[in-house]
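# coordinates only, sequence not included:
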């Protein structure tokens, strides 16, 4: 029996349940297009048995349904959220907050020391003033010496002492001024220190307490990871640099602007930016096949006149529902994530934190695009192919540079992996554009209108006033029709290089090289005919 008792005593026994209260802060954040997933990691040393881990400082808006908890070193048996009647929190200043408070204390001491020095210097001013007042009293005293010699001696003494007291007063005033000249800088330093502390310690927001019931089968560290969604977003921004020359290339410097309104600062977090959209559509749309019917034309007309009196169910609702439930266009490609190599701090409700991502280089084809019907100059363009394995995201803000010089701002359209894109880099003042409808006085050419026909001659011109040769792409829109009875004929001299450019009907392009001090003209003759009694619109 005694041996059995000793054997049982040698077995590991669970310790009594303990409660661990741990302060937490965001340690990692993944930001999507419209929200963020915030993660807090905490570590505690526990013994064998059941325990309770309490995090008293989660944001109050954290929702139990979207909260996710994972453990290493223990098993999670339950969670509880509580956001009212919370116990008081201990002071837990971070190293940054402590340093900010120390800077404030140092700045306040410096101001106090300056005031003390100024006060000490002011004592000399007061002493000199008292001496002068005394000397002035002597000069007007009724008990002056009676003999000329004594009176002269008194006058010399008063003069010398007055000069000495005045010099002492002026010197003391200068010392006071020199001391107080430093006060604005010290006051500014104090204000900066206070501002830094405010940035590090936003007003205390209501908190939520999270209690985790855990069970550990062996003693050691337990790592708890708590994740929840929060209000945040990010958007790309670019610097687009064109380097001209024989080896022309375009560089895309990518950065991200991050916005967060979570009510708490993200201090030294691991930040990941994602192009995925977990909050978007996650299930396929319903299909409502259209119901087609035929009927008497007169009945159809009557039905249309009385349409306002019909019920919603009688108005071909399936077709209308099909339109409203059509899925919105989404980028057809894989999502991309960017994890920053270093931790970052993003203050809540800030204007936007900018982080640099990377730079991409592409070989570029440089040319001039001319649109005489809209512009008076051609524009510098560069075309490149996205040779990366990831899409280039759209950006509302992009700064464009040519050979290192900033030329303006632009937007940037999305480009899929392997796709081709063209970027504009501002006007080319040397390439002047004109578009003219030729006058009727030029013989049988010109603008002729009849009741059912229209003939028009248009001349497009590109003039190169500079000393550089340019590859030019000239664009013009010629009319097109979707009605069989509306006939359109046109021809151009010289002949167009491409028609229906980018599958846009009527968009026509001429490609040519324009040498320095040269002019290229394109003449377009178009004839339009339509049935008698109709009007061209």
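Ah, there it is. Keep in mind it's a predicted model, so treat the numbers as computed, not measured.

# can we go C-alpha only for contacts and neighbour counts from here?
OK.

# after the longest helix out of those in the chain comes which helix or strand?
Assignment by DSSP state H gives helix 95-139 as the longest helix of the chain. Beyond helix 95-139 on the C-terminal side, the first helix or strand identified by DSSP states H and E is helix 148-180.

# Report the angle between that following helix and helix 95-139.
170 degrees (axes from the mean of the first three to the mean of the last three C-alpha atoms, to 10 degrees).

# Put this next to the previous one:
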């Protein structure tokens, strides 16, 4: 009877072994769920992962709101785990929804194993690979159990002397070979999965901190509710970046405003709603009082040094490294997401609310998103300041510029060519226009640059200084252009110093853009045409005095 049972068991085919292996795989995988839940040693309510409801990013820090459900009724302790070690503990506040009550709040820092378990929380790729590796490990354990079962069964049948053992030796060998091959194949998959996990962890968007903050809140509620935790955390920031594109043929100008976001708070923000604020919380919040001089007389002359308290410097910008977005394929007939950013001006504080959920890892990489676009017709001209540089530059007006956009870097493209980088400053660009690089087709030549000095008068002798400058501008374009030339006139700050200036042709504007002493000529210059501008200034002052500039 035992021999027949052994023969029946030994004659199990490969399909049976695979079925047995699958059953053992399920059994082997069951304890893993318990281990992952019990890793923190918390109750089910405490082990729940808090959800980030909103992140507002400033310069140098962020304000975070997290929510955690309160399940059941009665008194319990709710734990917000895996929080940044850089939390400003004084900024913590807890808000209970509905009729829930809040008791004492405990804040502690955890290190070691608990911090390591938090390190990759929220990284979907790492979690997926960890699950894959866990399944392979369970499958390998099941195969090893099947091998041990076969080995034990073989030993049991060797006690009998039934002749059927010899007849089934080949079946035993075949099944053992199949199990060994399966174990080898699973071990190879295990090695590949472990390598893939190691690579993900090596380049994962994770915290490099060795500790985490945990906030425990004592609550009481008769019905399920929600608990919200608000706090500020340092190590986050954003900066604006602009791109201006000019088409000199159609005279169309477009400006795109982007926000470059990065954070190294120790928390990975995955698919969270983000608001960007132009406030810099590190700047001074109060104005200074005027300085009052306190005068006294000394018998001997002494040098008095007045020390004034200098204003607080702005915090250093967050260093960031850029990353690229990839677009996933949309489901058939599904509506496309709306990426239009809404902005709100709150008495000088601009808030940009991103419409899509954003993932910002805590490794300092740069996440870039468009926050605004402006475009329209522009007025073009070519500007030259020949007394400083015998060159000319393209300029464009931007009547649609908005003061809501804060200062930032400005990349410039003219006719689809990158021509350089400038600075976006609303006031400056509104007054002077946007420069789009040098124009090699406008030739600027200096004709005259001479100074003459002399004296006149017998009793009241005066010194005279006469300066003459002349420049020629030649348009090499195949079309006419608008040319603007900037020059200057000496300014007298002494009643005994007389200044006389003659311009040919007459200037179009004096004190250009409210800049005293700067003059401007503006005229249309046809293709292949030239224009000469000449300025002569005469300065007269008493011969017994020296002339000092600036």
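Right, received. Where do you want to start? Source: prediction; values computed, not measured.

# What TM-score do the two superposed chains give?
Aligned and superposed, the two chains score 0.68 in TM-score terms (TM-score structural alignment, normalised by the length of the first structure); 412 aligned residues with a C-alpha RMSD of 3.6 Å.

# just to revisit the earlier point, so which elements touch the longest helix of the first structure?
helix 148-180, helix 183-200 (3 or more C-alpha pairs under 8 Å, 6 or more residues apart in numbering; DSSP states H and E).

# Tell me how many other residues surround the aligned residue in the first structure for residue 235 of the second structure.
Matched across to the first structure, residue 235 of the second structure falls on residue 231, judged by TM-score structural alignment. Residues near residue 231 of the first structure, counting by other C-alpha atoms under 10 Å, number 16.

# From residue 81 of the first structure, how far off is the closest residue to residue 231 of the first structure other than its chain neighbours?
Nearest non-adjacent residue to residue 231 of the first structure, counting by C-alpha to C-alpha, 6 or more residues apart in numbering: residue 35, 4.9 Å away. The spacing between residue 35 of the first structure and residue 81 of the first structure, counted by C-alpha to C-alpha, to the nearest Å, is 22 Å.

# Equivalent analysis for residue 284 of the first structure, please.
35 Å.

# Tell me which of the two has more neighbours.
Using other C-alpha under 10 Å, the more surrounded residue of residue 284 of the first structure and residue 81 is residue 81, with 19 against 7.

# sorry, back to before: return the angle between stretch directions for the longest helix of the first structure and helix 183-200.
160 degrees.

# which residues touch residue 253 of the second structure?
244, 245, 246, 247, 375, 376, 377, 378, 398 (C-alpha atoms under 8 Å, 6 or more residues apart in numbering).

# which one in the first structure is aligned with it?
Checking TM-score structural alignment: residue 253 of the second structure goes with residue 250.

# which residue packs closest to its match, ignoring adjacent ones?
That would be residue 242: by C-alpha to C-alpha, 6+ apart, it lies 4.6 Å from residue 250 of the first structure.

# okay, now residue 214 of the second structure: neighbour count?
A count of nearby residues for residue 214 of the second structure, using other C-alpha under 10 Å, gives 18.

# Okay, the aligned partner of it in the first structure and residue 86 of the first structure: tell me how far apart.
Counting by TM-score structural alignment, residue 214 of the second structure corresponds to residue 209 in the first structure. Residue 209 of the first structure is 7 Å from residue 86 of the first structure, where distance means C-alpha to C-alpha.

# same thing with residue 22 of the first structure?
Taking C-alpha to C-alpha, one finds residue 22 of the first structure at 14 Å from residue 86 of the first structure.

# same deal with residue 35 of the first structure?
In terms of C-alpha to C-alpha, residue 35 of the first structure sits 28 Å off from residue 86 of the first structure.

# cool, residue 302 of the first structure as well?
Here residue 302 of the first structure is placed at a distance of 70 Å from residue 86 of the first structure (C-alpha to C-alpha).

# Just the strands from the stretch 51-200 of the second structure, written as ranges.
Here the stretch 51-200 of the second structure has its strands, by DSSP state E, counting those that start in this stretch, at 51-57, 61-70, 74-83, 87-96, 101-111.

# for the longest one, which positions count as buried?
Buried residues in strand 101-111 of the second structure, counted by 16 or more other C-alpha atoms under 10 Å: 102, 105, 110.

# Now do the same contact list for the nearest residue to the match of residue 214 of the second structure once chain neighbours are set aside.
Spatial nearest neighbour of residue 209 of the first structure, chain neighbours left out: residue 56 (4.1 Å); criterion: C-alpha to C-alpha, 6+ apart. With contact taken as C-alpha under 8 Å, 6+ apart, residue 56 of the first structure is in contact with 21, 22, 23, 86, 89, 207, 208, 209, 210.

# ok, residue 106 of the second structure - contacts?
215, 216, 217.

# Which of those residues has the largest number of neighbours?
residue 217 (21 neighbours).

# are any of the contacts of residue 56 of the first structure buried, and which?
Counted by 16+ other C-alpha under 10 Å, the contacts of residue 56 of the first structure give 207, 208, 209, 210 as buried.

# What is the helix or strand containing residue 300 of the first structure packed up against?
Following DSSP H and E, one finds residue 300 of the first structure within helix 297-305. Contacting helix 297-305 of the first structure under the criterion 3+ C-alpha pairs under 8 Å, 6+ apart is no other helix or strand.

# Quick one: residues in contact with it.
By C-alpha under 8 Å, 6+ apart, helix 297-305 of the first structure touches no other residue.
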